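# I'll drop the sequence and a predicted model, then ask my questions.
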Amino acid sequence: MYKLVKPLFFTMDPETAHHQVTSGLRKFRNVWGMKSLLNSIYTVDDERLEREVFGLKFKNPIGLAAGFDKNAEYIAEMSNLGFGFIEIGTVTPKPQPGNDKPRMFRLVGDSGLINRMGFNNQGADVAAGRLKKLKNRGNLIIGGNIGKNKATPNADAVNDYIYCFNVLFDYVDYFVVNVSSPNTPGLRDLQEKEPLKGILNKLQELNHTKYIQKPILLKIAPDLTKSQLDDIIEIVLETQIAGVIATNTTISRDGLTSEPSVVTEAGGVSGKPLTARSTQVIKYLHVKSGAAFPIIGVGGIHSAEDAIDKIQAGASLVQVYTGFIYEGPALVGDICKGILALES
């Protein structure tokens, strides 16, 4: 069905299409019987898909990456499409509009996207309020991806992460520290060794004052050198955070074949152009660390084979976003079936 409507959505601006799809899914889901229909079409239930990672039990290893549901508005809707977990955000302490539109562009010839959204979101308090009201969550795992406001100087960034951590703590199962988006000026500077250790250590100190501890993960860029990846391994082990998400979008334009007018747009590239590089980063971290921590693999997953490649490279879980847009909601079930076939 998605293949029939996809050409229509691809005539729209990507951000407009996103809102049309999510609002349409909500209306469809609210019709009597449609929740069960969606579940029957897209959900693959099998105990062999269950995974226990950083102390949490996932009903399957396929997640929706951050960026799709920035404000925790569509968790109920997306849960009917077979996901084992959903990551909201990136959330910042204060609401912010993000960068000027247009800020998302399709690389149709490359099955990718360029985005420079700029952490547009309604703020941590709004997201927490929606999560608090969420009903019938069942066994769905929810992650909170947190960042800093654009106006916050890097020297004060830790306070933004602390604020989001406190506000969301009671409503998410794990946290992701996002210092790797290319669309907030200076943000990637926080991936350097000392500022990153400072943020993670502060969050871990805060985490250990809570009644229970929540897993904290770090989302990294695909553009890091081997030396920088070695630093990431050292930091993860030293701060004892739960794991890494590899990777965010890339600033590289290598090998792109889409229209030059689109390729030259500022922002991070996602989708198939990122497939190989994100898998390389996963494998490097997994091998070099001696499998010392879990990795969530994300970047260019457009098929079951792409997801399995990342799992075989060392990912414990995977996430989709751009592949979900290009391939449609059947992608989640296809990956689950591919994993089951591999394990048979």
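Yep, it's here. Keep in mind it's a predicted model, so treat the numbers as computed, not measured. Numbering: from 1, shown residues only.
# C-alpha from now on. contacts and neighbour counts both.
Fine.
# Can you give me the neighbour number for Val71?
Just to correct that, residue 71 is Asn rather than Val. Each residue near Asn71 was counted by other C-alpha atoms under 10 Å, and the total is 24.
# which residues in the stretch 151-300 of the chain form strands?
Along the stretch 151-300 of the chain, the segments classed as strands by DSSP state E, counting those that start in this stretch run 174-178, 216-220, 243-246, 268-271, 295-298.
# of all the ones you listed, which gets the most neighbours per residue?
Most buried of the strands of the stretch 151-300 of the chain, by mean neighbour count (mean count of other C-alpha atoms under 10 Å): strand 295-298, with a mean of 30.
# Below is structure B, check it against A:
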Amino acid sequence: MGFVYKLLFRTVFAPMSAERAHHIGFGAIKAFDRVPVAREAVGRALRPRPEESAEVLGLRFPNRFGLAAGFDKNADGVRGLARLGFGYIEVGTITGRAQPGNPAPRMFRFTRDRALVNRMGFNNVGADAAAVRLADQRRLLERIPAPVRPVVGVNIGKTKDVAGLEATIADYRHSTGLLAPLADYLVLNVSSPNTPGLRDLQAVESLRPLIQAVQETAAQAVPHPRNALGHVPLLVKIAPDLADADVVAVTELALELGVDGVVASNTTISREGLRTDAERVGAAGPGGLSGPPLAGRACDMVRLIRRTAGPGLTVIAAGGIETAADARARLAAGADLLQGYTGFIYHGPFWPRRIAAAAYPG
């Protein structure tokens, strides 16, 4: 089946724009989910095995491999994605207010590197509409047996035209209040390169009050969460372009404030080590690079966070996980959970099952 998808990718998807291909592919997943016989057959074929389950963040994950934020930005295709064997699905990034994102074209493939560059700019329907959609999806998920029902994370970010720390905190509070009741865990995204000023929030002096505000709002919104921790788990997603000293500083802050984990990492603004022709790289312009070129730095970050935090934080490894060897390397570096996105684009709907099997350490 992998060969069939590669042929489809090369002949159908590759000639069209990356964003259009994404809409068509995701649309097909959602359409497939509306055909009961088909979705049940695929669900049975790709469902996680019982021995792959893991207890992390006070939650039972059917397996350790999940879909990273960015694929289902508006939380409207979770059940369809759940049938493909992911142990968890992270929706978003969702902002306080709806926004169109940056002008197109804004997503590009570097096929020689099996990489993507995007400057989407958090295009999404906003927290109010996303909450309605996610509530609908959660009702649909209830029809999936609990042992194989994926965990659902929600990734929240800053609305582009919000300026100043006080207004930014209010923006995140709005999203948290609406989405925390629907989330198994929350991710505070302060690391996308495509929203002006967002990465400045990784500085400890800005990140501290932001984390505290989100924790307070989530506790008020969800007094009785569905997990063993007693609160909605909160993680912070950081950039691979941070210096090691800054990674350590964020990790230590997370420990101090009782944050539950770190996602390492987001996309990178670096273009080092690419095999793609320099002219093509330049023509794509700015944006975050994802895929295998990111793997080395992302793995190093996992190792650094684990060395700094010990067992005190959950580490979700993202960035360049494409093969079974990549999955095993992140687990060996100290990751508790794994995420992918770009590999899903290049390798198709049967790829998550292969990586999830590789992530089972038994």
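Done, it's in. As the structure is a computational prediction, the values presented were derived from the model and not from experiment.
# circling back to that earlier point, make a markdown table from the strands of the stretch 151-300 of the first structure and add distance to Gly323 of the first structure to it.
Listed next are these as a markdown table, based on distance: least, C-alpha to C-alpha, whole Å:
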| stretch | distance to Gly323 of the first structure |
| --- | --- |
| strand 174-178 | 21 |
| strand 216-220 | 19 |
| strand 243-246 | 16 |
| strand 268-271 | 6 |
| strand 295-298 | 10 |
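# quick one: which of those is nearest Tyr42 of the first structure?
When the strands of the stretch 151-300 of the first structure are ranked by proximity to Tyr42 of the first structure, the top entry is strand 295-298, at 20.4 Å, counting by C-alpha to C-alpha.
# Which residues outside the very next helix or strand once past that closest one are in contact with it?
Using DSSP states H and E, the helix or strand that follows strand 295-298 of the first structure towards the C-terminus is helix 304-313. Applying C-alpha atoms under 8 Å, 6 or more residues apart in numbering, the contact partners of helix 304-313 of the first structure are 275, 279-280, 282-283, 286, 297, 300-301, 317-318, 331, 334-339.
# so helix 304-313 of the first structure matches what in the second structure?
In the comparison with the second structure, helix 304-313 of the first structure aligns to the range 324-333 (TM-score structural alignment).
# and what of stretch 114-129 of the first structure?
Mapping stretch 114-129 of the first structure onto the second structure (TM-score structural alignment) gives residues 117-132.
# Narrow the contacts of helix 304-313 of the first structure to those that are buried.
Of all the contacts of helix 304-313 of the first structure considered here, the ones buried according to neighbour count by 16 or more other C-alpha atoms under 10 Å are 275, 279, 282-283, 286, 297, 300-301, 317-318, 331, 334-339.
# Any idea which residue is closest to the centre of the first structure?
The C-alpha lying nearest the average C-alpha coordinate of the first structure belongs to Ala65 (C-alpha atoms, centre = their mean; 2.5 Å).
# That one reaches Gln319, doesn't it?
Yes. Taking C-alpha atoms under 8 Å as the definition, Ala65 of the first structure is a contact partner of Gln319 at 5.1 Å.
# overlap in contacts of these two?
Each of Val298 lies in contact with both Ala65 of the first structure and Gln319 under the rule C-alpha under 8 Å, 6+ apart.
# OK, contacts around the equivalent of the residue nearest to the centre of the first structure over in the second structure?
Alignment of Ala65 of the first structure against the second structure is given by TM-score structural alignment, with Ala68 as its counterpart. For Ala68 of the second structure, the contact set (C-alpha under 8 Å, 6+ apart) comprises 89-91, 318, 339-341.
# Give the aligned equivalent of Thr184 of the first structure in the second structure.
In the second structure, the residue paired with Thr184 of the first structure is Thr195, using TM-score structural alignment.
# what about that match, distance to Leu59 of the second structure?
Between Thr195 of the second structure and Leu59 of the second structure the computed distance is 31 Å (C-alpha to C-alpha, to the nearest Å).
# Compare neighbour counts for these two and give me the winner.
Taking neighbours as other C-alpha under 10 Å, Thr195 of the second structure and Leu59 compare with Thr195 leading, 21 against 16.
# any idea how far that one is from Lys158 of the second structure?
In this structure, Thr195 of the second structure lies at 8 Å from Lys158 of the second structure, with C-alpha to C-alpha as the measure.
# before we move on, what about Ala245 of the second structure?
Using C-alpha to C-alpha, Ala245 of the second structure is found at 25 Å from Lys158 of the second structure.
# And those two? Which one has more around it.
When Ala245 of the second structure is set against Lys158 and neighbours are counted by other C-alpha under 10 Å, the residue ahead is Lys158, at 29 against 10.
# show me the contacts for that one.
Under the criterion of C-alpha under 8 Å, 6+ apart, the contact list for Lys158 of the second structure reads 95-96, 168, 171-172, 189-190, 195, 198.
# For PyMOL, what selects the buried ones among those?
Here is the PyMOL selection string for the buried members of the contacts of Lys158 of the second structure, based on 16+ other C-alpha under 10 Å:
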select buried, resi 95+96+168+171+172+189+190+195+198
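# Put together TSV for the contacts of Lys158 of the second structure, with distance to Gly80 of the second structure on each row.
TSV is the format used below for the contacts of Lys158 of the second structure (distance: C-alpha to C-alpha, whole Å):
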residue	distance to Gly80 of the second structure
Thr95	23
Gly96	25
Thr168	33
Asp171	30
Tyr172	28
Asn189	24
Val190	28
Thr195	29
Leu198	31
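# Ile89 of the second structure: which element?
Taking DSSP H and E as the definition, one finds Ile89 of the second structure inside strand 88-95.
# on average, how far is that strand from the matching bit in the first structure?
Following superposition, strand 88-95 of the second structure is found to deviate from the first structure by 0.5 Å on average (mean C-alpha distance after the TM-score superposition for the first structure).
# in the longest helix belonging to the second structure, what's buried?
If you go by DSSP state H, the second structure has its longest helix at helix 204-221. For helix 204-221 of the second structure, burial by neighbour count (16+ other C-alpha under 10 Å) applies to 204, 207-208, 210-211, 213-215, 217-219, 221.
# Also stretch 77-97 of the first structure?
Buried positions in stretch 77-97 of the first structure, judged by neighbour count with 16+ other C-alpha under 10 Å: 77-96.
# ok, now stretch 3-11 of the first structure?
Those would be 6, 9, for stretch 3-11 of the first structure by 16+ other C-alpha under 10 Å.
# Val281 of the first structure reaches Ile245, doesn't it?
No. Taking C-alpha under 8 Å as the definition, Val281 of the first structure is not a contact partner of Ile245, at 10.2 Å.
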